[in-house]
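Q: Have a look; sequence and predicted model below, questions after that.
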Amino acid sequence: MNSDPISRIDFPMQFLTRLKLLITVLILSFALFRQETVGEDTSQLSTGFSLKYIVIDPGHGGRDPGCVSQSGVKEKDITLSVSRKLAEVLRQKNEYEVFLTRADDRFMSLRQRVAFANQESFPPNQSIFLSLHCNSFKDQRIHGMESFKFDLDATDELAAELVERENAQESVDKFDFMIINLRKRGNEKYTEQVARILQKLLVKQLGVKNRNLHASRNAGVRGAPFYVLAWTKMPSVLLELGFISNDAERKKMTEEKYQDRIASALAKGIKKFDQQLPE
């Protein structure tokens, strides 16, 4: 009989290591099996990326007002107005085909937004998805802009609270999100690139606080498990244009000229992203 205490310790450790390996293999196998219904079409993205289609998603709408200030300012109105302005600027340049998930004050579920973006007419290696939102937080001093890509974990308390609020319409399967996280690798570099460019231009041209700095593990692009970022096949970014809960920022976001500046900065950022793509 072997009474060596080290052997008795090694056995459970080896068992746990092998169990973890088995679970990883099963997850990867299941991800491949569910390729048609979950995550990213990496085969298309592996052929390169050429921007032709832009899907703009004005957050909330209809019976879902989003964040609402004490004075009655609604997130859904700001996001729709900025989205329309951005679409107009891009269409005037006639370089891309531009689509809105909603063009008026109507309710769209998160599932419907994803289904719109995942149409066959928007190939993942030729399209980007931009979801526009306004933020809110209990501390009214908080202000600034943020950009998000999909990640399993929120970067901080504020991001976690935001995810809970934005994902409230749909049930979230953590296991599916684990699979998506593995399969999103195909478009991750494009997502990060467009998010960084848009964030940088918005901050520079609008003179606002960059809330991505020191709040992200990934060089300026924050991560969070937003439903619309998880399930869209194309490179997808969620932009928080400012805090409705902050008096000064809310006032600016309701002004036509400021919304025009946001749209202009976003359009320039999209063009810059396109110009940096390898030919």
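A: Alright, I've got the coordinates.
Q: From now on I want contacts and neighbour counts done on CA atoms only, so please keep to that.
A: Fine.
Q: who touches residue 66 in this structure?
A: Taking Cα atoms under 8 Å, 6 or more residues apart in numbering, we find residue 66 in contact with 59, 60, 74, 75, 76.
Q: now, which of these lie within helices?
A: 75, 76 (DSSP state H).
Q: biggest separation within the contacts of residue 66, which pair?
A: 59 and 74 (10.9 Å; Cα to Cα).
Q: of those two, who's got more company?
A: Between residue 59 and residue 74, residue 59 has the larger neighbour count (other Cα atoms under 10 Å), namely 30 against 21.
Q: Would you mind listing the buried residues in the strand or helix carrying residue 242?
A: Using DSSP states H and E, the element containing residue 242 is strand 236-243. Using 16 or more other Cα atoms under 10 Å as the test for burial, strand 236-243 gives 236, 237, 238, 239, 240, 241, 242, 243.
Q: Adding distance to residue 96, write these out as TSV.
A: Formatted as TSV, the buried residues of strand 236-243 follow (distance: Cα to Cα, whole Å):
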residue	distance to residue 96
236	17
237	18
238	20
239	20
240	23
241	23
242	27
243	30
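Q: let's bring in a second model and compare:
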Amino acid sequence: MTASQITTWSAEAGNASKCDRSRFRVVVDVGHTVQAPGALSARSVPEYDFNLRLGQQIHQRLIADGFTGTVLLVTEGEARPSLFKRVATANELPADLLLSIHHDSVPDWFLEDWEFEGTPSHFSDRFSGYSLFVSGNNPDYDASLLFAKLLGKQLKGRGLQYARQYREAFMGKYQHELVDADLGIYRYDPLIVLKEAKMPSVLLEAGSIINRDEELQMNSRKRRDLITASVKDAVRAFCDVGSGG
């Protein structure tokens, strides 16, 4: 899928909506759970809190934009069972697109010690940026990759940079194939939430919360607004393309 094709589709979407937004169902999956909250930020805030807040804002924005069937998927339970539970819920709806919201950290060997407000914590300022992940095992990989490209183009167009460390050998088991070096899209084939979904699915790592500066940015309304607008415009374009645009 070329950049010129994406640009053309985006322009067409801006001129006139070709899809029935009210019938196009997006599942906004809030990554992790209260019981398994994911990574801790540099200031010891659970990743789940960031995911929920951004997911809620994206959900509200899509509904306001006419995607009234959008579902905010919030699950409970321990990590692995909750993954299968959220995918099963999405598959039963059914849905046209699943976007899983996460915030990034680093492998333990990159962590450094510091104190925030008198409490010991950990940080790593080495890496920053968003990442997009797709699975080659998803039954609609091409459409998943297309949406990832549409979203990556929107994020890049708003001045955001992607995290480049996942392509490096020093990431060990966390190294992934970079399938789009311009937009920051990686393949993560065995990821349950992507491979088990019956609809196009993309995981967004919205930014690094273990990076002290980027954590503050991710905690700001300005950054959430940028990401939310990017998702909204990408969903618009994806919906139009799927409707014959």
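A: Arrived safely. No experiment lies behind these values; they were computed from the predicted model shown.
Q: so what number do they get for TM-score?
A: Here the superposed chains carry a TM-score of 0.71, computed using TM-score structural alignment, normalised by the length of structure 2; 192 aligned residues with a Cα RMSD of 2.4 Å.
Q: follow-up on the earlier one: quick one: which of the buried residues of strand 236-243 of structure 1 is nearest residue 265 of structure 1?
A: Among those, and counting by Cα to Cα, the member closest to residue 265 of structure 1 is residue 241, at 11.6 Å.
Q: other SSEs contacting the biggest helix by length in structure 2?
A: If you go by DSSP H, structure 2 has its longest helix at helix 221-242. Helices and strands touching helix 221-242 of structure 2, by 3 or more Cα pairs under 8 Å, 6 or more residues apart in numbering; DSSP states H and E, are helix 3-15, helix 47-64, helix 141-157.
Q: So for residue 236 of structure 2, which of these sits nearest?
A: helix 3-15 (6.5 Å).
Q: whereabouts in structure 1 does the closest one align?
A: Helix 3-15 of structure 2 corresponds to no residues in structure 1, going by TM-score structural alignment.
Q: That helix vs helix 141-157, what angle?
A: With axes from the mean of the first three to the mean of the last three Cα atoms, to 10 degrees applied, the angle from helix 3-15 of structure 2 to helix 141-157 works out at 80 degrees.
Q: At the geometric centre of structure 2, which residue sits there?
A: residue 204 (1.6 Å; Cα atoms, centre = their mean).
Q: was I right about residue 42 of structure 2 contacting residue 208?
A: No - in this structure residue 42 of structure 2 lies outside contact range of residue 208 using Cα atoms under 8 Å: 9.5 Å.
Q: Mutual contacts of the two, please.
A: Joint contacts of residue 42 of structure 2 and residue 208 (Cα under 8 Å, 6+ apart) are residue 215.
Q: So what does residue 174 of structure 1 match up with in structure 2?
A: In structure 2, residue 174 of structure 1 lands on no residue (TM-score structural alignment).
Q: how near is residue 174 of structure 1 to residue 103 of structure 1?
A: Distance, residue 174 of structure 1 to residue 103 of structure 1, by Cα to Cα, to the nearest Å: 32 Å.
Q: And the strand holding residue 242 of structure 1 against structure 2, how far off on average?
A: By mean Cα distance after the TM-score superposition for structure 1, the fitted strand 236-243 of structure 1 averages 0.5 Å away from its aligned residues in structure 2.
Q: Just tell me the aligned range of that strand in structure 2.
A: Residue span in structure 2 matched to strand 236-243 of structure 1, by TM-score structural alignment: 201-208.
Q: So what's the gap between the matching stretch and the chain middle?
A: 3 Å (Cα atoms, centre = their mean, to the nearest Å).
Q: which residues are contacting it?
A: 97-105, 127-134, 138, 144-145, 147-148, 193-194, 214-215, 218, 227.
Q: got it, and stretch 97-104 of structure 2?
A: 25-31, 39, 47-48, 50-51, 54-55, 90, 130, 193, 197, 199-210.
Q: one more time with 7 Å
A: The list of residues contacting stretch 97-104 of structure 2 from outside it, by Cα atoms under 7 Å, 6 or more residues apart in numbering, reads 25-31, 47, 51, 55, 199-209.
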